[in-house]
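Student: model this:
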Amino acid sequence: MNSISPNLNIMIKACEKASKVIIRDFGEIENLQVSKKGPRDFVTKTDKKVEKILIEELSKAKKNYSFITEESGIIKNTNEEACWIIDPIDGTINFMHGIPHFAISIALRINDELKSGLIFDPIKNEIFYAEKNSGAYFNNHRVRVSSKIDLEECLFSSNSYGVKFATPNLNMRNTGCAALDLAYVGSGRLDGFFHNKINIWDIAAGILIIDEAGGKVSDISAFKDEAIDLRASNSNIYKKMLEKIKNF
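Tutor: Now for the predicted structure:
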């Protein structure tokens, strides 16, 4: 196993604790599918519970760091330059339907630079992480983006709009979880990802993972933390992918 920083260690521990709630609640989803009320309210509660655990655990270790979270928005602490970026469950709709494809995403950004990123899939027990200038890892093994060159052999992911736009020019998937899509690009399972109007908490960890895995990610510095147009792929096909989706 590679040596990991104290910050990443904190992130892993927080995810492990929060994932117990997710796994337990996911087990309840089947019962809720048939109830009149349906699972939506239940899932909102799970999201909030998970976020609360993550914030508590990360704050114990770094009392003065700030937060950007999906559920609670911006939480300013004394150190505004150091910021945890959290999505407690990315892929909520999958979760709500009992589909085991969703993840916790946490990133640490200091002075506008992503330093650590972690994407944890609690059901498959798969963990993807990266630290600035230290490479990208999947379950403690170093990973790289794919080395494919021919677009016809590549597999891409996006949301439903992206899939509709790019089919049949590219082989497309819409998995419903942007964080895992990016983790999969970083580990070579997918070859590219593009999405318009996406939020920072969905992509922060994934951007760093792809970057550290030798891939190429579009510059998002012109965007605020919401409504980001993102493009990411292995470096060989990046320009070809952009050409295919230039009007998207």
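Student: going forward, measure contacts and count neighbours with C-alpha atoms only.
Tutor: Will do.
Student: and C83, helix, strand or coil?
Tutor: strand (DSSP: H, G, I helix; E, B strand; the rest coil).
Student: the nearest residue to D121 once chain neighbours are set aside and S59, how far apart?
Tutor: Once flanking residues are discounted, D121 sits nearest to A103: 4.5 Å by CA to CA, 6 or more residues apart in numbering. A103 is 21 Å from S59, where distance means CA to CA, to the nearest Å.
Student: looking at those two, which is more packed in?
Tutor: More neighbours surround A103 than the other of A103 and S59, with 31 against 16 (other CA atoms under 10 Å).
Student: so who does the more buried one touch?
Tutor: Applying CA atoms under 8 Å, 6 or more residues apart in numbering, we find A103 in contact with P88, I89, D90, G91, I119, F120, D121, P122, C177, A179, L180.
Student: rebuild the residues you listed as JSON lines, extending it with secondary structure, distance to S5 and neighbour count.
Tutor: As requested, these are exported to JSON lines (DSSP: H, G, I helix; E, B strand; the rest coil; distance: CA to CA, whole Å; neighbours: other CA atoms under 10 Å):
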{"residue": "P88", "secondary structure": "strand", "distance to S5": "22", "neighbour count": "31"}
{"residue": "I89", "secondary structure": "strand", "distance to S5": "24", "neighbour count": "29"}
{"residue": "D90", "secondary structure": "strand", "distance to S5": "24", "neighbour count": "26"}
{"residue": "G91", "secondary structure": "coil", "distance to S5": "28", "neighbour count": "22"}
{"residue": "I119", "secondary structure": "strand", "distance to S5": "16", "neighbour count": "32"}
{"residue": "F120", "secondary structure": "strand", "distance to S5": "17", "neighbour count": "26"}
{"residue": "D121", "secondary structure": "strand", "distance to S5": "21", "neighbour count": "22"}
{"residue": "P122", "secondary structure": "coil", "distance to S5": "22", "neighbour count": "20"}
{"residue": "C177", "secondary structure": "coil", "distance to S5": "27", "neighbour count": "21"}
{"residue": "A179", "secondary structure": "helix", "distance to S5": "22", "neighbour count": "28"}
{"residue": "L180", "secondary structure": "helix", "distance to S5": "23", "neighbour count": "26"}
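Student: and for comparison, fold this next one:
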Amino acid sequence: MPRYDQLKAIAQEAGSLFLKGYHAPKEVRYKSDIDLVTQYDVAVEELLKARLAEAFPDHTLVGEESSATITYPEKAIYIDPIDGTTNFVHGIPFCAISIGIWEDQQPVAGCVYNPVLEELFYAEKGKGATLNGEPIRVDAEADSLPRALIATGFPYTKIEQGGDYEWVLRTMRSMLPFTRDIRRLGSAALDLCYTAKGTFAGFYEINLKPWDVAAGILIVLEAGGAVSREDGEPYTLERRIIVATNGKIHDALVAKLGEAPAT
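Tutor: Predicted structure coming up:
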């Protein structure tokens, strides 16, 4: 059986390059009008793939910057070299390396590392979740939406002002008056991890990719939380909408999202 905890050392090695790039001038290219990529996204992913291929030769590597299509292999490692590239470019410290290992369509290990804030989140199936080696748990106090601080994100497809954009506006109208408040940090991987450590009581977002959530899902689950689709059914990486909570508000959050269904 592979030693999944190698993920931590691999992420930390790549984190040195990540941190160098965070403080350095950047060459910015555009995947779309607002979807940015820098030379460090590419360089960090290349380093991660080289190390992960050595450590996990039986797994298929699926990286944001190097995979032409999204695939769901039986043994997969989903890599986001810089989740939160817009934050990375603008000097906002909510950005991270995300590495999630899935086998037979289930998460088995995940690591999310923010070198800027020195936060290393890790989980292995059945072994709990940690932040910098210390156990973390979801928010035990928030048992209703008015007591819950919720995180969300805005999809790049918002520029089209189509269905995703309208769904974001509908859910804000449905959710905002009934929660403690809503935050948008700009990194889904960290939103999930902050849900796992109890900063947020819940998180939801539309139109994410597998590398955005593959690690964070397990970290939430191993911290005692719940993850599902927007209708409460089990989440799979092919789904467009994810909901993650402390468990106590899960049904209520799903119900609120149901008042603003996706089209």
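Student: what number of residues lie near whichever residue in the first structure pairs up with L192 of the second structure?
Tutor: By TM-score structural alignment, L192 of the second structure lines up with L182 in the first structure. Close neighbours of L182 of the first structure, defined as other CA under 10 Å, add up to 31.
Student: over to T179 of the second structure?
Tutor: 16.
Student: got it, and R147 of the second structure?
Tutor: 15.
Student: gap between it and V116 of the second structure?
Tutor: When R147 of the second structure is compared with V116 of the second structure (using CA to CA), they lie 30 Å apart.
Student: what of E65 of the second structure?
Tutor: E65 of the second structure is 21 Å from V116 of the second structure, by CA to CA.
Student: so for these two, which sits in the more crowded spot?
Tutor: Neighbours per residue, other CA under 10 Å: of E65 of the second structure and V116, the larger number sits with V116, 20 against 17.
Student: what residue of the first structure takes the place of that one?
Tutor: Per TM-score structural alignment, V116 of the second structure is aligned with I123.
Student: on the three-state scheme, its match is what?
Tutor: coil.
Student: for the closest residue to it other than its chain neighbours, grab the count of nearby residues.
Tutor: Leaving aside its sequence neighbours, I123 of the first structure sits nearest to P100 (CA to CA, 6+ apart; 6.3 Å). Residues within reach of P100 of the first structure, counting by other CA under 10 Å, total 16.
Student: returning to that earlier point: can you redo the contacts of A103 of the first structure as CSV with distance to D41 of the first structure?
Tutor: As requested, those are exported to CSV (distance: CA to CA, whole Å):
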residue, distance to D41 of the first structure
P88, 16
I89, 14
D90, 16
G91, 15
I119, 25
F120, 23
D121, 22
P122, 21
C177, 20
A179, 23
L180, 24
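Student: tell me which of these you also see in the second structure.
Tutor: Among the contacts of A103 of the first structure, the ones still in contact in the second structure (both residues aligned by TM-score structural alignment, their matches' CA atoms under 8 Å) are P88, I89, D90, G91, I119, F120, D121, P122, C177, A179, L180.
Student: now stretch 228-243 of the first structure: how far from the chain's centre is it?
Tutor: On the basis of CA atoms, centre = their mean, to the nearest Å, stretch 228-243 of the first structure sits 18 Å off its chain's mean C-alpha point.
Student: Provide the aligned range in the second structure for it.
Tutor: Using TM-score structural alignment, stretch 228-243 of the first structure pairs with 240-255 in the second structure.
Student: residues in contact with that stretch: which ones?
Tutor: 138-140, 142-145, 148, 192, 195-196, 198, 200-208, 217, 220, 224-232, 235.
Student: so which elements touch whichever strand or helix holds A123 of the second structure?
Tutor: Using DSSP states H and E, A123 of the second structure sits in strand 119-124. Contact partners of strand 119-124 of the second structure among helices and strands, from 3 or more CA pairs under 8 Å, 6 or more residues apart in numbering; DSSP states H and E: strand 106-114, strand 129-131, helix 210-222.
Student: superposed on the first structure, where does the helix or strand just after the second one end up, distance-wise?
Tutor: Just to be clear, that refers to strand 129-131 of the second structure. Using DSSP H and E, the helix or strand that follows strand 129-131 of the second structure in sequence is strand 134-135. Superposed on the first structure, strand 134-135 of the second structure shows a mean distance to its aligned partners of 1.0 Å (mean CA distance after the TM-score superposition for the first structure).
Student: residues touching strand 134-135 of the second structure, excluding its own?
Tutor: Under CA under 8 Å, 6+ apart, the answer for strand 134-135 of the second structure is G128, A129.
Student: what sits up against the helix or strand just after it?
Tutor: Toward the C-terminal end, the helix or strand that comes next after strand 134-135 of the second structure (DSSP H and E) is strand 149-152. For strand 149-152 of the second structure, contacts defined as CA under 8 Å, 6+ apart pick out 179-185, 188, 191, 199-205.
Student: let me know the closest of those residues to L61 of the second structure.
Tutor: Taking CA to CA as the measure, L61 of the second structure sits nearest to A188 out of the contacts of strand 149-152 of the second structure, at 20.0 Å.
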